[in-house]
Structure formats: C-alpha cells, structure tokens
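> coordinates for the following, if possible.
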Amino acid sequence: MTEKNVRRAAVSALRAWSKGHLYADSLVERQARRNHLSTPDRALLNSILLAVLRNRSLLDHWIGMLRKGKLDHETRDILRVGICQLLLLGIPDHAAVNETVNCARKPVRGLINAVLRRAVAARKTLFSESESLRASIRFSHPEWLCNRWEQQFGHTEMESLLAWNNEPAPVIVRLNTLASHPLDPAKEDQLISLGLESYYQLAGSLPREWVESGQVYIQDPSTRFAVELLDPQPGETVLDACAAPGGKSSLVAAAMNNEGQLLCTDSSEKRIPRLIENLARQQITNTATERFDWTEPAPQMWKSKFDRILLDVPCSNSGVMRRRVDARWRLKPEQLQGLPAIQRLILENALPCLKQGGRLVYSTCSLEPEENEDLILSFLKDFPEVSLLESKQSIPFRDGFDGSYAALLSMKGSA
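All right, here's what the predicted structure looks like:
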C-alpha cells in the first residue's frame, strides 16, 4: 500500500463520514479492509482521520486564510488532510505535500500544491493567530455546545473540557478477573498502573492475544461507577437493560463471579451478536441475551423479577467526546430536547421489573443536566415511592476520566 493511497483512503473516509453513512471508527476499519492496509498504514489513516475530525473548524479557518473562494467538498477534504499532516501531525513537509497532491484529481493538483506550500510558509503565522480565535474554532466544537458548557461550567472550565476532548485518548484496559489465565500486571511492562484495581494504561501496542483470549477489555475507569453503585452479588438475578456492546455487563458478571443470572437486553438486533461475542470472549457464563426495546412496557414475566437493574440509557455521549471524536458534530440541540423523554420512558418501563428491596442504577455517559440530575429529580417528584440513595458524576477536566453519571434508586422502605 503506498502512502498516496493512505491519503486517498483518508479523503474517501471523510467524504463518506460527511454524508452520515458511518461513524469514524467504522470508516477506518472499512477503508483498511478495502485497501488492504498494513498495520502502519492503518495507524496513519486512523491518525489523519481522527485529527481532521478533532480540528475540523480550525483547519477550515486556516484553509480560508490560505485560499479565498469556494471549494468543492472533495477538494476541501483533501486540503484538510494535507494541512492536518503539515501543521498538526508533524509529518515531514515533502511527504505531506507530495502524497496529498498525488491523491487528488489532476485538474486540482495545482491548487492543492499551492495551498499546501502556502501553509508551510505561513506555519508560524497560522499558529500564533489561532491563539486569539474564539473557542469554537480554536478547539473545533459547535458554537452552541461551547456556549452551553460555558454557562454550565464557566469559561476556564469550558476551555479545559474542549482541550480534553481534543487530546488523543490513551488506551486503558481492565484486567478480566474471570479469565482462565489472568494476566499478572507485575510481569507485563506494557501495563501502567492507574492506582485503580484492575485498570491499567497501555504503553505501546495492545497485544492481540490479550483481547482475543479475554484477558483484558478496553474500558475507561468511569464505567465502573455505575456498577459500583449497583453492587451486584453472586447468586442474584440481574438485568442489564441497554447492554451492548457489553462493557458494563462484563463488570457486572465479574462482580457476580459468574454466579446467578444476568439478563442482557438491547434494542438493536444488529448489536446483539457483538454483545454475545464480547461476553463469550471474556468467559462469562451466567448470561442470557435478548433483543428488547425498553421504550415499550416490560413483559409480565419480568415484573418484580430482578434484584438489581442497570439502565445505561442511550444518551448524547457528551462525556466521551475525546474517544468518540465525531460525536461533537453529530449532536444537535434538538436531540438534547428529545433524549430525556426517551430516557425517562426507559426508566419508567424498567422500574416495575425491580424486586422489593432491589436496586436500580440509571447511568449515562453525558455531562448534560437534562439527561442526568434534572431527569432524576423530575422522576422522583412523579414517583414518590422511589428514593435516590446516592449518585456519582465524573467530569473529565476534574477527574481525568471520561464523563459519566450514575444514580442509585430504590423503593422507599426497601433500601
């Protein structure tokens, strides 16, 4: 695979992404398969695509400074790919310019070459000028989201959150305590302790055999808050209602030591096979999986059945934008108006499935009050028989992990 074709693959991925066909991580995999990319070429493609999406507004601002006039969509994507390499990824000038120019159609190669060489010449000016840009351009986030977070957190904290989202996320793994041959972290130089039980940051590449054997699962530590509040015990009957792809399900099963019954449901038929695969790989044996949409009332046979219920509801993903780099561009203000109604409905439909004396945890990977504490307070007003026992929230710039929220609920008099 030539470098030219890696740049071409990056442009193709950006074109497909802009049409809303696939998420960024899926596009990397698709282009890697389609172009038979080697491991280094796939890594280069991933770096280029994610860096362009993280810095899209800033790149467009620089393009506007370097070239006046309209550009067709493909030419703009080619310039984004080229300037990103030159100014953000530290790729040598000659390689970035030549390979990017060569991946363009002949009629626009002259234009691409001229703009990229202007970028090389104006590098210092572009960087110094960008320091005074408004946050939405400098950190490449939608203006409405920046305004929202500034009101919620304050200006300094808002910029800290934007900067956090633009940093490449480290690979963090959780050691699987259910594995038949658990890893010994003391013997693995690649594992850097985070001071949290079972969680380690990876130094270097992730050995494929660790994942395939189920010895590790890639997972941010913020995931643990919901399961810690749930506190599932061996022998209990537990429901993970929005389970795919299975990250929290695996934590629940580990806490249960594979003893008892864990029902994992998800509304998406397409996500169920991946859920089953992930659970099997981690040697989880106490689970059943089923497709179910919790915006519908629960079947009668599930009423008052579960000791513990985990509701990791669909959300805005505003707490995990460092890892899901295109989420900032997909999220729209109207979604934040519609999501709480869906989340509330899921909570209302799951509540009757809880046994007397059971625990229910509502969780999101969102930072937004409408999806978190405001929703729970509203729910408690309408369901006075329910108590809020405890809640936890992770804020990235404060806690150093992904953003998340979890609330532990129980029937009054049964905690």
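
> drop to CA atoms for contacts and neighbour counts, all remaining ones
Noted.

> and the longest strand for this structure?
Among the segments of the chain that qualify as a strand by DSSP state E, the longest is strand 354-364.

> give the next helix or strand downstream of that one.
Of the helices and strands lying after strand 354-364 in sequence (DSSP states H and E), the nearest is helix 373-382.

> ok, and what's touching that next one?
Counting by Cα atoms under 8 Å, 6 or more residues apart in numbering, the neighbours of helix 373-382 from elsewhere in the structure are 340, 344, 369, 386-388, 407.

> report all helices and strands that the longest strand of the chain contacts.
Packing contacts for strand 354-364, counted by 3 or more Cα pairs under 8 Å, 6 or more residues apart in numbering; DSSP states H and E, involve helix 224-230, strand 306-312, strand 404-411.

> right, and the ones you listed - which one's nearest residue 262?
Closest to residue 262 of the helices and strands packed on strand 354-364, according to Cα to Cα: strand 306-312, at 9.3 Å.

> next one: that closest one to chain centre, how far?
With Cα atoms, centre = their mean, to the nearest Å as the basis, the distance from the averaged C-alpha position of strand 306-312 to the chain average is 22 Å.

> second input sequence below; structure requested for side-by-side comparison:
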Amino acid sequence: MTPAARISAAIEVLADLAARRRPAADALKDWGLAHRFAGSGDRAAIAGLVYDTLRRRASSAHVMGGEEPRALVLGMLAVMRGLGVEAIAALADGSRFAPAPLSEAERARLADPTLGGAPPFVRGDYPQWLHASLRHVFGEDVVAEGAALAARAPLDLRVNTLKGEAEAVKAELAHLDPSPGRFSPLALRIVLDAEGKAPPVSSEPAFLRGEVEVQDEGSQIAAILARPLPGTQVLDLCAGAGGKTLEFAALMDNKGQIYAYDSDIRRLKPLHERIARAGVRNVQVRSPRGAEHVLADLEGKMDLVLVDAPCTGTGTWRRNPDAKWRVRPGALAQRTAEQAKILEDAAHYVRPGGRLAYVTCSLLDEENGAQVRALLNKREDFHPVPPSENVLALGASGGPLAEAALTSREGLLMTPRRTGTDGFFVSVLKRAG
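Got it, this is the predicted structure:
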C-alpha cells in the first residue's frame, strides 16, 4: 500500500470507530480481515496513524475546525507528525486510493496549525470533563502533563532475575538497542520506530525462555515499592494476567508464598502459562468459585496485600489513546465505588504489622489519594508509609524518583512527563502491630 492509501484506510477505520463506538483494536482487526491484501507492515502503519490521531484528537479537531475522521487525520499529520501543508497535499491528491485533494479551507487551516488561544483541554489533548480533576492534581502543569500523555510510549521490558541477568539479557537483545531503565534496576527500554511500530519481542528467544516480560517501568517500580520480601506471605488481590505477581516472585527469589486472585476468572487465564515460562514456583492461583470464599483462610495472615485496583486507566493513555475518549463520568463513579470496597476487603487480610500496597494506573485523586484517605478514616490501625521512606526499596535511584514524582502523605504519583513512565499511583499502608 502507498502512504496515501494507508491514510485513506486510517480515515476509514476512524469512521467505523465514530459510528460504532468500540475499541480501536477491534476496528483495526476487522479492517485487516476485510482487506487481506494489506501486509503486516501496512496494518502496523495504519494502526500507527489511527492511534496517533486518537492521541491528538482534540488538538487536531481544533486545528481543522471539525471532528470528521478526515479532518482529524489531516490535523494529526500537522500537529503530531509535523508535516507541512504541501507534504500533506501530496498525500491527499485524489489519486487512486488516496484521500480527495485538500480544499482551500483545509489548506488554510493546515498552513497555520497553531493552538494559541485554545482551551487547556485542547492543548493537553484530554477530555474536557476531566479538566477539573486533572487540574486539581497538576495545577498549572496540567497542559504539559496532558501533552506528555498524548505522546507515544516506549516499549519497556522487565528482566526476570529468576532466569537471567540484566547485562546478559541486554547483550542478547542488542539488535533492539535497549537502554537501562531510569529508576527500575530490572527495566530495559526500547524506543519505537518513526511510525510507532514495536518489534516482535514475544518471538525473541529471551522472551520465550522467560528471561524478559513486557512491563512498563512504572509498573515495575510499583511492585518494588510494595516490598515483597523473600519468605513472606503475599496476596495479590487483583492479579489479572499476573504482571506484578511474576515480578513479586522474582523479587522474593521464589521463597515464601504468593496467592494470586482475581474476581474475574477470565483475567487469570494467561497467568498459568506465564508462571511456567518465568520459572516461578511460589505462586498459588486461587480462582473465584461461585459463593465460596476461597480466601477465607488468609484473613489476618498476610505480610503484604497488593491491591492493583481496577481504574479508569488515565495513566495509560499513551498506550490506549482510544480509552481516553471512551471513558465517561459514570465509569469514574463506578470505579471509585469498586476501589473503596476492594480496599476495605483487602485490609482484612493484612496481619498486625503487615502492609497494604494500593496501586492504580490513574492520575485522578478521586481514585488515588481520596481512596486512601477514606480507608484511613475507617481503619485507624493503618497509617501511610512516607514516600521518602518507601523509595529506599529502589536503592540509589529511590531519591531521584522521589524528586521526580509527585508525592503526598498518601503516596507517590509517577507520570510520563515527570518520570518517563506510564502514570502510576503507589501508596503503602502499614497496619499497627
């Protein structure tokens, strides 16, 4: 496919999204099935165009004066990919499979794609209804934080120390040009190509042998700050596919016991295969079984309980830009209600003197500090561990992380702009002995 044909395809996919309001991945998959002539490179390039357009949807619409799929893609080419009006006109020239030629109005707008005078939510490319919540957290930096969330995310890997060593794995993956993480000693970072295409890491021998896992550095840091110690009893209460469960096992050197649970048995399915590949031996998966209380025997006995809470995912907008525009106020209300209940339940499993780690991939105080404050008001036997103390688990990089992140009495907030990671909130609470 020509570059112009790929742009036409991206416009077609975005039109499907507008009509059917579904995840971009589903629309892209259906497009690929209906256009089997498109090769893997074409599909990846089209996906890159679609996701870049979603990342910069608000600013692209502002530049073009409309939210039609064509307008959004043309605007994105200017505001994100930096193409001039003549370069865009060469792609939209009306030739076979290319978009129709630019109108005079489109030319005029693309000739001056500035955002001067645009509202903060446009310059920061985030939903207008979330402006008050984001400004509450970031103040005058809200536009800069939003813009960082509208950029592409790198590909982060976690070295599995049960199977390999960081330097050896880095050397084996040298053809991907990985660099060490900024804060996590387990992280390797791979910058994506110009079109945002990630290398097929899951086909690498090091991945197949279980020496690396795909995991954002912020997620890695969150697990380290929870401090799962070798020989202890740990409950991962919202384990999902098990990313932090596997990291816990490595941090614990397979010593002690980890109980991995999730209320949705479907989310646990990948964990079993991942446990085997990673060489993990200290994880017991407990699946929900109807009304049976499968965790009853753990109440009051856990040294550490991790709540990797379901949330709006505002911190992962770089990786899931379509979710940014699909989230609604009702979803936030639903998530905060779920989080409050999960946190209250989790506290029952913590032994006296044990710890409760609360983690979200959200930037919103409603899902972060407010939830911790609410729990502390109900459970006077818990108190927050100061972030300045908690970051010591990272060793030498702990101090720099504390300086880069936003810290509060309740916990620590990482963001793409401040820490180069996805957005993660980490709070560690200790129960009185």
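
> TM-score for these two?
Here the superposed chains carry a TM-score of 0.82, computed using TM-score structural alignment, normalised by the length of the first structure; 393 aligned residues with a Cα RMSD of 3.3 Å.

> if we can go back for a sec, got the helices and strands packed on strand 354-364 of the first structure as JSON lines, with distance to residue 46 of the first structure columns?
Converted to JSON lines, those look like this (distance: least, Cα to Cα, whole Å):
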{"stretch": "helix 224-230", "distance to residue 46 of the first structure": "28"}
{"stretch": "strand 306-312", "distance to residue 46 of the first structure": "28"}
{"stretch": "strand 404-411", "distance to residue 46 of the first structure": "26"}
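
> with distance to residue 51 of the first structure and mean neighbour count added, can I get those in CSV?
Formatted as CSV, these follow (distance: least, Cα to Cα, whole Å; neighbours: other Cα atoms under 10 Å):
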stretch, distance to residue 51 of the first structure, mean neighbour count
helix 224-230, 29, 21
strand 306-312, 29, 25
strand 404-411, 24, 24
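
> go through the ones you listed and name the closest to residue 126 of the first structure.
Residue 126 of the first structure lies closest, by Cα to Cα, to one member of these: strand 404-411, at 35.7 Å.

> quick one, helices of the stretch 201-350 of the first structure?
With DSSP state H, counting those that start in this stretch applied, the stretch 201-350 of the first structure shows helices at 208-212, 224-230, 247-255, 272-281, 327-330, 333-350, listed in chain order.

> looking at these, which is buried most?
Each of the helices of the stretch 201-350 of the first structure was scored by mean neighbour count; the highest is helix 247-255, a mean of 23, by mean count of other Cα atoms under 10 Å.

> okay, it sits on what stretch of the second structure?
The alignment of helix 247-255 of the first structure onto the second structure (TM-score structural alignment) covers residues 243-251.

> so how far is that stretch off the chain centroid?
18 Å.

> re the thing from before, including distance to residue 77 of the first structure, could the helices of the stretch 201-350 of the first structure go into JSON lines?
JSON lines is the format used below for the helices of the stretch 201-350 of the first structure (distance: least, Cα to Cα, whole Å):
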{"stretch": "helix 208-212", "distance to residue 77 of the first structure": "33"}
{"stretch": "helix 224-230", "distance to residue 77 of the first structure": "39"}
{"stretch": "helix 247-255", "distance to residue 77 of the first structure": "34"}
{"stretch": "helix 272-281", "distance to residue 77 of the first structure": "32"}
{"stretch": "helix 327-330", "distance to residue 77 of the first structure": "16"}
{"stretch": "helix 333-350", "distance to residue 77 of the first structure": "26"}
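
> out of these, nearest to residue 304 of the first structure?
Proximity to residue 304 of the first structure (Cα to Cα) singles out helix 333-350 among those, at 9.8 Å.

> what's the closest one packed up against?
With contacts defined as 3+ Cα pairs under 8 Å, 6+ apart, the packing partners of helix 333-350 of the first structure are helix 373-382.

> what sits up against stretch 26-35 of the first structure?
The list of residues contacting stretch 26-35 of the first structure from outside it, by Cα under 8 Å, 6+ apart, reads 1, 5, 9, 13, 16-17, 37-38, 42, 45-46, 49.

> now, the residues you listed that are in helices?
Restricting the contacts of stretch 26-35 of the first structure to those inside helices, with DSSP state H as the criterion, leaves 5, 9, 13, 16-17, 42, 45-46, 49.

> nearest to residue 79 of the first structure, out of the helices and strands packed on strand 354-364 of the first structure?
Shortest separation from residue 79 of the first structure across those is recorded for strand 404-411, at 35.7 Å, computed as Cα to Cα.
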